[in-house]
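J.: Quick one, what's the 3D model for this:
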Amino acid sequence: MNSQSRNLPTRISLLELAQSGKDHPAWEELLDYYRPFIRRILIHLKVSVSDVDDVCQLTLVRLWKDLVNYEHQPKRARFRSWLSHLIHSTAVDWHRQQRRNREAMDADSPEVSEMLIEESTLEQQIEEEWRDHIIGLALERLKTIFSGNAVDVFVRSVEGDSAAKISADLNMSEESVYVLKHRVKKRLVREAYELRRELEFPDK
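T.: I've put the predicted structure just below:
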């Protein structure tokens, strides 16, 4: 993709393309991006690791069915608020079904109630997780763009390693450490911006 097309303000996101129809090819690409994010949220909702893939699949099926009817109104409700409710309700429905299957607890069991209460703070959790998810995706892209130790230098510096330590460990000058860190950071901001354009509804 050339730089001119990257700067078009009217570029259609993958989310918008996927919303245009359940059979749109953008769906598969979109799900590949959202699947690991949804899994992380489900784990925060106390879905067991052994069950998280099944519940994630149920969530993605609901997303596939419901996204077509989602009306984007950024001034009233953000998409991730809607997604937060969808993930939470799917997790709670699954948990209740598990209780019924085992006939051990009713729908008002403490564990289910705890999940229901947690929805009030889930939206903030989703925003934080989404930011981290976008950064993680952007870093993966950078590994295909930069050669050598560039991305490693940046990650280690963010994690708190000094330029002197990185320089000694990787056998490069401290000046090179600073240069690589700056280059990777600049490109990371750009890639994160591009990912948001691809995976979010634009503010209208």
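J.: switch to C-alpha atoms for all contacts and neighbour counts from now on
T.: Noted.
J.: So what's the residue count around Trp27?
T.: Other residues lying near Trp27 total 19 when counted by other CA atoms under 10 Å.
J.: How about Glu191?
T.: By other CA under 10 Å, neighbour count at Glu191 equals 20.
J.: pretty sure it is touching Ala138, no?
T.: Yes. Using CA atoms under 8 Å, Glu191 is in contact with Ala138, at 5.5 Å.
J.: number of nearby residues for Ala18?
T.: 21.
J.: Need the residues that contact the helix or strand that contains it.
T.: Secondary structure assigned from DSSP states H and E places Ala18 in helix 14-19. For helix 14-19, contacts defined as CA atoms under 8 Å, 6 or more residues apart in numbering pick out 24-27, 29-30, 67-69, 198-201.
J.: Phe146: which of those is nearest?
T.: Using CA to CA, Glu198 is the member of those that lies nearest Phe146, at 21.6 Å.
J.: give me the number of residues near the closest one?
T.: 18.
J.: Where do the helices of the protein begin and end?
T.: Here the chain has its helices, by DSSP state H, at 3-6, 14-19, 26-44, 52-66, 79-102, 110-145, 150-158, 163-170, 174-199.
J.: got the ones you listed as CSV, with distance to Gln73 columns?
T.: Below are the helices of the chain laid out as CSV (distance: least, CA to CA, whole Å):
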stretch, distance to Gln73
helix 3-6, 24
helix 14-19, 13
helix 26-44, 21
helix 52-66, 16
helix 79-102, 8
helix 110-145, 17
helix 150-158, 36
helix 163-170, 46
helix 174-199, 16
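J.: Please identify the most buried of those.
T.: Among those, helix 14-19 has the highest mean neighbour count (mean count of other CA atoms under 10 Å), at a mean of 20.
J.: any idea how far that one is from the chain center?
T.: How far helix 14-19 lies from its chain's middle: 16 Å, per CA atoms, centre = their mean, to the nearest Å.
J.: Please generate a structure for the following sequence too, so the two can be compared:
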Amino acid sequence: MSDWITNVTLLQRVKNQHDDQSWEEFNEYYRPYIYMITKGLNMQHDDAKEITQLIMIKIWKNLPKFDYDPDKGYFRGWLRTVTVNMVRNYIASKAFKQESLESIQESNESLPDLDRDFSKSEIERIADEEWEVYICRLAWDNVKENFEENAQEVYRLLSEGKECDVIGEQLGIKRNTVYVYRKRIQEKLYREIRRLNHELG
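T.: Below you'll find the model as predicted:
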């Protein structure tokens, strides 16, 4: 990833639709999160990819006239709203097409019903959980090169839920060394997560 800038600055830059570099940065930061929300709403992989692409096109078209006000909420809240609305429209469009083809062929594809399957609070919970997962992954990608290979392996095993004693035995290092690695990683990771939430949230 390129040098970090505040997301407010990035949002100002992507208003210029001819600024390809800013759009690439925006795309790199936010596309995975949009995809994760869409998957969290029970969309199949291919549908989620298509919806994500449609959303990115819509955002690109609308950003020149979009005014982001941090006092009114997080940018990711706006992304969530756009994503959920696009998923609804996509499902409605696909359901209409399936209904039109009903007399020709049976469709085995089942589409989720957002209003039936999810309450507003559940959609918000899914989006918030996906954001946490996304930011944690992004933070680790940003900081992991600061740690030696053993420390990276400790983090991987901790993420799998393994105990420090087990990790020490598996890697052939002292238990205290595992604790030291864990503490150093947590401190750096939490700082990076806070920074990313401030920059991108």
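J.: Quick check: the aligned residue for Asn27 of structure 2 in structure 1?
T.: Taking TM-score structural alignment, the alignment pairs Asn27 of structure 2 with Leu31 from structure 1.
J.: no no, Thr52 of structure 2
T.: By TM-score structural alignment, Thr52 of structure 2 lines up with Cys56 in structure 1.
J.: Return the residues in contact with the residue nearest to Arg35 of structure 1 when sequence neighbours are not counted.
T.: In space, and not counting its chain neighbours, Arg35 of structure 1 is closest to Cys56: 7.1 Å by CA to CA, 6 or more residues apart in numbering. Cys56 of structure 1 makes contacts with 35, 38-39, 42, as judged by CA under 8 Å, 6+ apart.
J.: switch the cut-off to 10 Å
T.: Cys56 of structure 1 makes contact with 35-43, 47, 62, 87, 90-91, according to CA atoms under 10 Å, 6 or more residues apart in numbering.
J.: how far away is it from Val49 of structure 1?
T.: 11 Å (CA to CA, to the nearest Å).
J.: now swap in His95 of structure 1 and tell me
T.: In terms of CA to CA, His95 of structure 1 sits 13 Å off from Val49 of structure 1.
J.: Same check on Ala168 of structure 1?
T.: Ala168 of structure 1 is 40 Å from Val49 of structure 1, by CA to CA.
J.: show me the contacts for Pro32 of structure 2.
T.: Here Pro32 of structure 2 is in contact with 38, 49, 52, 130-131, 134 (criterion: CA under 10 Å, 6+ apart).
J.: and if you look at Glu145 of structure 2?
T.: Applying CA under 10 Å, 6+ apart to Glu145 of structure 2 gives the contacts Gln152.
J.: Same check on the one 3 residues further on?
T.: Going by CA under 10 Å, 6+ apart, Glu148 of structure 2 touches Tyr181.
J.: Next up, the contacts around Arg80 of structure 2.
T.: Applying CA under 10 Å, 6+ apart, the residues contacting Arg80 of structure 2 are 33-34, 37-38, 86, 123-124, 126-128.
J.: Adding distance to Lys97 of structure 2, write those out as CSV.
T.: Formatted as CSV, these follow (distance: CA to CA, whole Å):
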residue, distance to Lys97 of structure 2
Tyr33, 28
Ile34, 24
Ile37, 24
Thr38, 20
Met86, 16
Ile123, 26
Glu124, 29
Ile126, 28
Ala127, 28
Asp128, 32
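J.: of all those residues, which two lie farthest apart?
T.: Using CA to CA, the pair of the contacts of Arg80 of structure 2 lying farthest apart is Met86 and Asp128, separated by 17.9 Å.
J.: His72 of structure 1 -> structure 2?
T.: By TM-score structural alignment, His72 of structure 1 lines up with Tyr68.
J.: my guess is its match meets Trp78, correct?
T.: Yes. The pair Tyr68 of structure 2 and Trp78 qualifies as a contact (CA atoms under 10 Å) at a distance of 9.2 Å.
J.: Quick check: the residue nearest to Arg35 of structure 1 vs Phe154 of structure 1, distance?
T.: As judged by CA to CA, Cys56 of structure 1 and Phe154 of structure 1 stand 32 Å apart.
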